[in-house]
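Student: sequence unavailable; structure follows:
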């Protein structure tokens, strides 16, 4: 299941004055004690239309905080009591954000499910008042309209949205282990139909304005304006307000219909959905799919389905009650607490604590047009960075350029962007075989093969042509950055930037620093990563850094389990049963078994017995047969070019059976296998914090979740220790240690937490 996505960072906008109009006379009031307390909502009358502006001066986005809700209730009371007001428009003064959702802190402050349920009920009552407003209300949407923001919008009588890329609508509550708790489970299905409503609520998927219009979620679209005498954002908001005011007037004088006449097809679909057997089939199908995707680790999807079904079968009041009660239960669930912790962790990992870089990275050089280099180039040009992609042969360069173009063109075909936008993005990229243009680069990222000699060679070549301020970043998954920097004339400008494959889809960027890396170099690398859309963790250099070092414990334990007789299918099922989103054998195939062997030998040499016996015969035997993974068409699984379908490689299975074990397996129940996998990851993670490789538990949890698929439902290795119990985990590991040795020896930090139960990584 996907984990929560960031809403983004937006600029602040000053709050305007409060204006009230009586009839045609307008007067500006001084700030009375009541008005002074109203800081998040203001309004003015334009003729007989009340234009209500939303603006939280304390945050980068608008949320439905207690102050926002209080101000809204007060303003709506004033408007409804003013007989001269015939209609209203809700619009945000914050560029790029209508309302980004509920205030998560309000939910976290609840001490019981009853208290959380009351929060839901308050939202339901407020939006029901909006829905039953004596005057028509138009929601003018520009920017993010998510969660409670969307519930607010669909309670209004009419919705207008800009076609801007920033305008997205969605119900992401499921990603926080919650459900739409302010009437969303009841209104959304009636507005867009069961299939689309379930798709939005069960996936948290964001909908662009064009699609929202087709679904019936939005009544009207407005094109954004370009820059003029004022910035584009400001002009767009002013234009949106102008259109919305005109529509509000049209609704109040009956010139603009609130609903459009449905087509015959739509009427037939509605009648079909009213049939009990059809609805029953939909609920059954959706429930089975949700169960398969959540693997039983996430209770929110089932509760969402329950709320919708209750409302349709027993009426809205029963639906509201089910919604608030289930919201309360979910808010107190460990899964929701973990997912909210992940959300906060993501936000923390997008804040640059290293200061502003002396020089912004505007021109980027990338060495190596393979999978990684091409991916880094794609996420860079997409954000407007001038990028040079260099390789040593024409074939590699052409293949890399074609891959980027095809990826963007697929977005054009799916109407996520226009062909013009695709061409503008591609214009940021140049490909070449030499270093021309590197003399003006602000940063160079090398993504060549994992070979120290080759990395030293390209470092020396690059330093001969780049300017003094230029940073050299190495994209390596395991090689010590300190050793790479040893070949540099200016090691303070050398840093590791470990991207994950596929780069355009994987959120994490692991920045690796040496003792000589300057603060400004770290700040520049962090700033670039955030600009590329990454969630960034910063770790100290060591063999394998954090993510590779920890992930390979999963790899080695998996290889052991396969040799013990656990089938590939069983292993995948067991991994899913503990919430691991990625199959380790599949990861090995994707990375390449030759690369896995190379890193395995490297880590064995670096850390010795803690990674188990240095027995790589299984990997060596598979490679002797040409089983390199996806790139050779055969690994643990079989692959066909251009197809996602894969099947078990029975020849690999036979090889696994024949490679003898060097110990006698005695602990292999499903429960034990799960905890063998998890405990090794947890122990090594804590060891990384103990050694100072990690800066804090938050980055450790985020790195594990987004780096190698650690279960978000239990919040990461450090949150797992807090909830599972350090003493209990140590007891389990001691049992495994007796059989499997050093890989299960608890580290000192874990032992310290076991001795003192009051010690927690999270307060």
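Tutor: Here it is on my side, so go on. Just so it is clear, the model here is predicted, and its values are computed rather than measured.
Student: contacts and neighbour counts: CA atoms only from here.
Tutor: Noted.
Student: right, and residue 158 touches residue 141 too?
Tutor: No - in this structure, residue 158 is not within contact of residue 141 by CA atoms under 8 Å, at 10.7 Å.
Student: please, where are all the strands along the stretch 451-600 of the chain?
Tutor: Remark: strands assigned in the stretch 451-600 of the chain by DSSP state E, counting those that start in this stretch are 471-474, 494-499, 508-513, 535-540.
Student: can you put those in a markdown table and add mean neighbour count and distance to residue 421?
Tutor: Formatted as a markdown table, the strands of the stretch 451-600 of the chain follow (neighbours: other CA atoms under 10 Å; distance: least, CA to CA, whole Å):
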| stretch | mean neighbour count | distance to residue 421 |
| --- | --- | --- |
| strand 471-474 | 27 | 29 |
| strand 494-499 | 28 | 25 |
| strand 508-513 | 27 | 26 |
| strand 535-540 | 25 | 25 |
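Student: which of those strands sits closest to residue 186?
Tutor: With CA to CA as the measure, strand 535-540 is the member of the strands of the stretch 451-600 of the chain nearest residue 186 (34.5 Å).
Student: returning to what we had before: more neighbours, residue 158 and residue 141?
Tutor: residue 141 (33 against 24; other CA atoms under 10 Å).
Student: which SS class is the closest residue to that one other than its chain neighbours?
Tutor: Distance criterion CA to CA, 6 or more residues apart in numbering; nearest residue to residue 141, sequence neighbours excluded, is residue 161 at 4.6 Å. Three-state assignment for residue 161 (DSSP: H, G, I helix; E, B strand; the rest coil): strand.
Student: measure residue 161 to residue 222 for me?
Tutor: Applying CA to CA, to the nearest Å, the value for residue 161 to residue 222 is 6 Å.
Student: equivalent analysis for residue 394, please.
Tutor: With distances taken as CA to CA, residue 394 is found 45 Å from residue 222.
Student: more neighbours, the two?
Tutor: Counted by other CA under 10 Å, residue 394 and residue 222 do not tie: residue 222 has more neighbours, with 19 against 13.
Student: also this one, for the comparison:
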């Protein structure tokens, strides 16, 4: 009885708070995604997918092939050499081995996955595939060349997908065998753990193609969000201003640790400097180039990234980036980074926690409102759930637009005013100036 009384008291402290309200909202938003038609009319038909091909056996390609094979979809992984394919198969096995260790899979699951996952150095094996997912280097020229080579190999009714994280689907469709059956299917790393799949429709993508890929994503246990084409799509378009601002803050004098701490105190799973090193500075640089070019009116260049990439400092995968990995594989400060920073230093001042938080998250919020205003996604909950599932935006805040509702558009506008001298990236959008409430029925409690 005493234990129940204590539990009741604690429950009453939590019930009705802003955090509990936000977490309840996340629950309902996630359920809504499961029923979401994603810009699709009722007449759209999802085709039955019996086999999938994956072009590329790197981190993403192997993850995508494994995700299908372990959920019962026969998959073939194609790459240029047996060594690469062997590495891809090793990664596939590591996924199941990890699940066996925690009791979520059995040796039989491993055997069944391997019976469904095959490899080849010949793209001719794609001739039987219902869906082919391209997961090669994030380079538009290389991707278009690959599509041209696939034209004579794919079935006439096959769907071709790209796992690109930023490049225009509409533009790349020009090189695809059938633009109406070309679509973005963007997975997140690591594929076995990340639930989100962005389904990006190009200008010519037909409804049945989108419906088929949405159904396939759900079949392999993912949560798809359908969106219109734009540079960076949803998640990377909103994420990159945050990542870019972290580099600008570093150049202005903020320490890496203080920048990362501001993000983690806000609730992010890791700070932006740590995240850059994790995903790879080359990946961050090239994705940033695509997005910065598209939104040049508000994107401030950070050439330090290009210098680091040219010097071979690619982050964790090369052993050094912003930080270096020690002998135990843990990141630590690297004195060799100092010359790069000094070359690009713009100031050397101190920052408060509040200022660091504003500088990181206000540009992210503004870009999120633009995505909604432009109709890239249909609903506010698409933005919030996309960031929660795609980058680990803190669920207890309900998502970035819920956070805006909690703070209030007027208060956000006042905070933006402090940074007006920094240019358009801190200029209030129409949603902010009109004091838009993104979730009108959500009540602020506590």
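Tutor: Noted; the coordinates are in hand. Fair warning: this is a prediction, and the values are worked out from it, not measured in the lab.
Student: superposed, how do the two chains score by TM?
Tutor: The TM-score (TM-score structural alignment, normalised by the length of the second structure) is 0.93; 437 aligned residues with a CA RMSD of 1.9 Å.
Student: just put the strands of the stretch 451-600 of the first structure in a markdown table and tack on distance to residue 363 of the first structure.
Tutor: What follows is the strands of the stretch 451-600 of the first structure, written out as a markdown table (distance: least, CA to CA, whole Å):
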| stretch | distance to residue 363 of the first structure |
| --- | --- |
| strand 471-474 | 11 |
| strand 494-499 | 17 |
| strand 508-513 | 19 |
| strand 535-540 | 20 |
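Student: does residue 196 of the first structure belong to a helix or a strand, and which?
Tutor: If you go by DSSP states H and E, residue 196 of the first structure is part of helix 194-203.
Student: whoops, I mixed them up, residue 118 of the second structure
Tutor: With DSSP H and E as criterion, residue 118 of the second structure is part of strand 117-120.
Student: the first structure: matching residues for that strand?
Tutor: On the basis of TM-score structural alignment, strand 117-120 of the second structure is assigned to residues 429-432 in the first structure.
Student: same check, this time on stretch 282-298 of the second structure
Tutor: Under TM-score structural alignment, the match for stretch 282-298 of the second structure is residues 594-610.
Student: helices along the stretch 551-700 of the first structure, start to end?
Tutor: Along the stretch 551-700 of the first structure, the stretches classed as helices by DSSP state H, counting those that start in this stretch are 568-577, 584-591, 593-607, 617-624, 650-658, 670-690, 697-708.
Student: which stretch among those comes nearest residue 753 of the first structure?
Tutor: helix 670-690 (10.6 Å).
Student: relative to helix 697-708, how tilted is that closest one?
Tutor: Put simply, helix 670-690 of the first structure runs at 130 degrees to helix 697-708, going by axes from the mean of the first three to the mean of the last three CA atoms, to 10 degrees.
Student: by how much does helix 670-690 of the first structure deviate from the second structure on average?
Tutor: Taken over the aligned residues, the distance from helix 670-690 of the first structure to the second structure averages 0.9 Å (mean CA distance after the TM-score superposition for the first structure).
Student: distance from that helix to the middle of the chain?
Tutor: Mean-position distance between helix 670-690 of the first structure and its chain equals 24 Å (CA atoms, centre = their mean, to the nearest Å).
Student: again with stretch 660-670 of the first structure
Tutor: With CA atoms, centre = their mean as the basis, the mean position of stretch 660-670 of the first structure lies at 38 Å from the chain mean.
Student: for my notes, confirm residue 353 of the first structure occurs in a strand.
Tutor: No - according to three-state DSSP, residue 353 of the first structure belongs to no strand; its state is coil.
Student: what's it in contact with, if anything?
Tutor: residue 523 (CA atoms under 8 Å, 6 or more residues apart in numbering).
Student: show me what the match of strand 117-120 of the second structure is in contact with.
Tutor: Contact with stretch 429-432 of the first structure is made by 377, 381, 386, 387, 388, 389, 390, 391, 397, 401, as judged by CA under 8 Å, 6+ apart.
Student: need these in CSV with neighbour count, distance to residue 596 of the first structure and secondary structure, can you?
Tutor: Listed next are the contacts of stretch 429-432 of the first structure as CSV, based on neighbours: other CA atoms under 10 Å; distance: CA to CA, whole Å; DSSP: H, G, I helix; E, B strand; the rest coil:
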residue, neighbour count, distance to residue 596 of the first structure, secondary structure
377, 30, 25, helix
381, 22, 30, helix
386, 21, 34, strand
387, 26, 30, strand
388, 23, 30, strand
389, 27, 26, strand
390, 25, 26, strand
391, 23, 24, coil
397, 22, 26, helix
401, 19, 27, helix
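Student: list the contacts of the spatially most central residue of the second structure.
Tutor: Residue closest to the mean C-alpha point of the second structure, counted by CA atoms, centre = their mean, is residue 390 at 4.4 Å. Residues counted as contacts of residue 390 of the second structure (CA under 8 Å, 6+ apart) are 188, 194, 195, 196, 235.
Student: looking at the residues you listed, which are in helices?
Tutor: Among these, DSSP state H puts residue 235 in helices.
Student: for the contacts of residue 390 of the second structure, which one is nearest residue 126 of the second structure?
Tutor: residue 188 (23.5 Å).
Student: and the helices in the stretch 201-350 of the first structure?
Tutor: So, for the stretch 201-350 of the first structure - with DSSP H, counting those that start in this stretch - the helices run 209-215, 232-252, 264-273, 276-294, 300-314, 316-331, 334-348.
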